[in-house]
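Peer 1: quick one: sequence plus predicted model below, questions after.
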Amino acid sequence: MPILRATLVAGLPAPAAAALLTLAGRPEPAGPLIGVLAGLLLRGSPAAAALATLWGGAWAVLATELAEIETADAMGSWLEWPGWPGWAVGAVLAYALAARHTPGGVRGVPGGVRTSRPPVAAVTVAAVAGAVLAAGQLAAARAAGLTLWTDYHPYDGPGWYRDLTSALWYPAASVVLASVLAGRLRGGRESWAAVPVAAWLGAALAGGPVQYAQALGVTVEPPGVALLASLAGGGIGAAAGVLALRHPGAAAGLVGFVALRTLQALDRGPGEWPEPLEVIADPLLLVTPFVVVAVVAARTARRAARRGPGLVAGLAGPLLIWSVYAAVGPRAYDHSTQSGPYAQALLTALLAPAVALAAAQIAVLTGRSGSSGDATSHGTSTRRSP
């Protein structure tokens, strides 16, 4: 069963590989190595392979922290710079390897239908939307004080790594939204590779220079790090965009978590909310992710009459957020505005599979009982004819 194999990949090899590589001094390749393993073990189930890799990253961090082996920051670095999306790269490798063995139809294409060339309208809309959303979010975040790009102050500074995480997040969110939007156009879903790549290029061309210009005032790190983070974030969004186009239920989960993460950013932004809202904001934002996971998983599973699609749809959003935070790490010594959201992303990623699986299973069972009841009330039988 894909669910059992995915659980085994995430729960055993991922923490072991992360611990061994950390002891060897180079934990960064853990994500790609687990991605290759997941792709080979989950052949024919590309979505399960990709999500198992990302979930394995969450378990790797938890297990190594419990063993007092610090990997969280180290796995989110490359060449001494944070922003290496190792687990996201592993998820892409897992998806690509597992998709090569997809049975039936044309490999990797929903329904076995392949268009002769990508539809110009869908690709164009994806590129333009990616550019507009990326540049717009970056400008709005700077104007609202959500992104400051200033040097770190050891007592009350805003934390440079928090802004670096945003440098990954805004392009990722832009590419996801642009891919979902373009996927609604004629031929958009069938062009599940061309549309996210076009959105990624649009976000990179528009958002990359903006990120670079905003980070010019920082002296602790070169502004090129912000540019690389922008490109990496767009790549994470493109991978999620592929999942959204190939699995329609996942699109709802991804969009829901993009909106939720925006609300969380506003809650942590400068200024105080009115007191009645301040009292309920934090508990509400802590519970809401699991509500979104349950609703998306149940809705998708009921429509598909299977729990697998519901599980994929429910996990897509939490693992998108996690893959962004895992690329930088908690940086607890830097500022709570980085370590706090990181911890929440980790907790949500770890618990989301249980919530999604339970919601999907209940939706399938209630859907079957409802169908059986309807058939009985109309004097018909649900037993298949021989």
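Peer 2: Structure received. Here the structure is a predicted model, which means the values were calculated and not measured.
Peer 1: drop to CA atoms for contacts and neighbour counts, all remaining ones
Peer 2: Will do.
Peer 1: OK, contacts around the residue nearest the centre of the chain?
Peer 2: Nearest residue to the geometric centre of the chain (CA atoms, centre = their mean): Leu320, 1.0 Å. For Leu320, the contacting residues are 236-237, 240, 254, by CA atoms under 8 Å, 6 or more residues apart in numbering.
Peer 1: put this next to the first one:
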Amino acid sequence: MNIDIIAGARPNFMKIAPIISAIKEKSEAGFNISYRLIHTGQHYDKKMSGDFFEQLGIPEPNINLEAGGGTQAEQTAAIMVRYEKVLMESKPDLVLVVGDVTSTMACAIVAQKLHVKVAHVEAGIRSGDWTMPEEINRMVTDSITNYFFTTTEIANDSLRKTGVTDDRIFFVGNTMIDTLLKNRTKFIKPSIWDELGLQAGSYIVMTLHRPANVDEEGKLKELLQEIIDNSENLPLIFPVHPRTAKILQGLGVSSERLHMVEPLGYLEFNYLVEKAKAVVTDSGGITEETTVMGVPCMTLRDNTERPETITIGTNELLGTNPKAIKPAFGKLFKGEWKKGGIPELWDGKTGERIINALLKLES
């Protein structure tokens, strides 16, 4: 069984690492399985991609489509045109896509049009928000997927409602958590730890990048000011996404406690998250990691495609109204934040389950 594994953006790399590891183990054990790693080039900043390959032990891609940059449509088109050429020369038995980025949707479409089956890892999650490009990517990908690998029973139910039969749904858990658990003992103290004199439980980590939060300068300024005003005297560590960095220039928000730093590698960033008092974010993936590490998480979004991080985990959905920040910090500093638990099958063995399922399908 020959599998094309598609990766194009930072979250993909965390999700494919356990799958590649499981394929290698099965291959070494004598199973007929191999893979070709296709990097679409959707993220081309070294801190957003290259570091992940090095730190997570992912081999160099077999093929790099180098399709970064441009608008949503331009990027989708570039990936599709270049991946089609790859498949015209050599088809795998299966194309495996992960998550909800442009690369996932684009390569799934190309594969199906050339009659190659598609497996979608992290299938079935939904926010219900069609203003998010990721939601469109999820819906399109799942509408043409053959095999669905899911993170929760919520995702299973979502797929069933669209007519997907149970024989095509595989509840396997979360590969992102496989990567987290495997690397938790390898986290690296970033240089800013000593430079700023940080102490465990005595700082806040922030990440903001979604258009709803950062595209309007006035809104972003108000969000940052509310965080600064209500975080007591704790340092605020803000690894700045390239998209956000451009908008922050000239915004005029400043505090001696607000430390904007370059994007961090996976091991450095999670070192900070694990020891933080809390995380303020608009990222979906980070809410999963904070749930497993038991770190309070405030999500500045009006919806989430990962409701289990709220119903089971340590995450709370604050919305995008800056006025919601003060009461949330009040709860945190009073020691009233929920403890949370870990969702079913988020146990570090998801990659293995995925490959076992694919081998059974092939037999």
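Peer 2: Cool, the structure landed. In this text the structure is predicted, and so the values were computed from the model without any measurement.
Peer 1: TM-score them against each other, please.
Peer 2: Superposed pair, TM-score by TM-score structural alignment, normalised by the length of the second structure: 0.27. Supporting alignment: 147 aligned residues with a CA RMSD of 5.9 Å.
Peer 1: ok, the contacts of Leu320 of the first structure vs Val128 of the first structure, which is closest?
Peer 2: Nearest to Val128 of the first structure out of the contacts of Leu320 of the first structure is Gly237 (CA to CA; 15.2 Å).
Peer 1: returning to what we had before: how about the contacts of Leu320 of the first structure in JSON lines, adding distance to Thr300 of the first structure?
Peer 2: Below are those laid out as JSON lines (distance: CA to CA, whole Å):
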{"residue": "Ile236", "distance to Thr300 of the first structure": "23"}
{"residue": "Gly237", "distance to Thr300 of the first structure": "21"}
{"residue": "Ala240", "distance to Thr300 of the first structure": "17"}
{"residue": "Leu254", "distance to Thr300 of the first structure": "13"}
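Peer 1: among these, name the buried ones.
Peer 2: Among the contacts of Leu320 of the first structure, those buried by neighbour count (16 or more other CA atoms under 10 Å) are 236-237, 240, 254.
Peer 1: tell me which residues of the helix or strand where Met105 of the second structure lies are tucked away?
Peer 2: Assigned by DSSP states H and E, Met105 of the second structure belongs to helix 102-113. By 16+ other CA under 10 Å, the buried positions in helix 102-113 of the second structure come out as 102-112.
Peer 1: between these, which is nearest Glu352 of the second structure?
Peer 2: Closest to Glu352 of the second structure out of those is Thr104 (21.0 Å), distances taken as CA to CA.
Peer 1: once you drop chain neighbours, what's closest to that closest one?
Peer 2: Nearest residue to Thr104 of the second structure in three dimensions, chain neighbours excluded: Val97, at 5.3 Å (CA to CA, 6 or more residues apart in numbering).
Peer 1: which ones among the contacts of Leu320 of the first structure lie within strands?
Peer 2: Judged by DSSP state E, strands contain none of the contacts of Leu320 of the first structure.
Peer 1: and of those, the nearest to Leu164 of the first structure?
Peer 2: Leu164 of the first structure has its nearest neighbour among the contacts of Leu320 of the first structure in Ile236, at 14.6 Å by CA to CA.
Peer 1: tell me which residues touch the nearest residue to the closest one once chain neighbours are set aside, please.
Peer 2: Nearest residue to Ile236 of the first structure, sequence neighbours excluded (CA to CA, 6+ apart): Ala172, at 5.8 Å. By CA under 8 Å, 6+ apart, Ala172 of the first structure lies in contact with 233-238.
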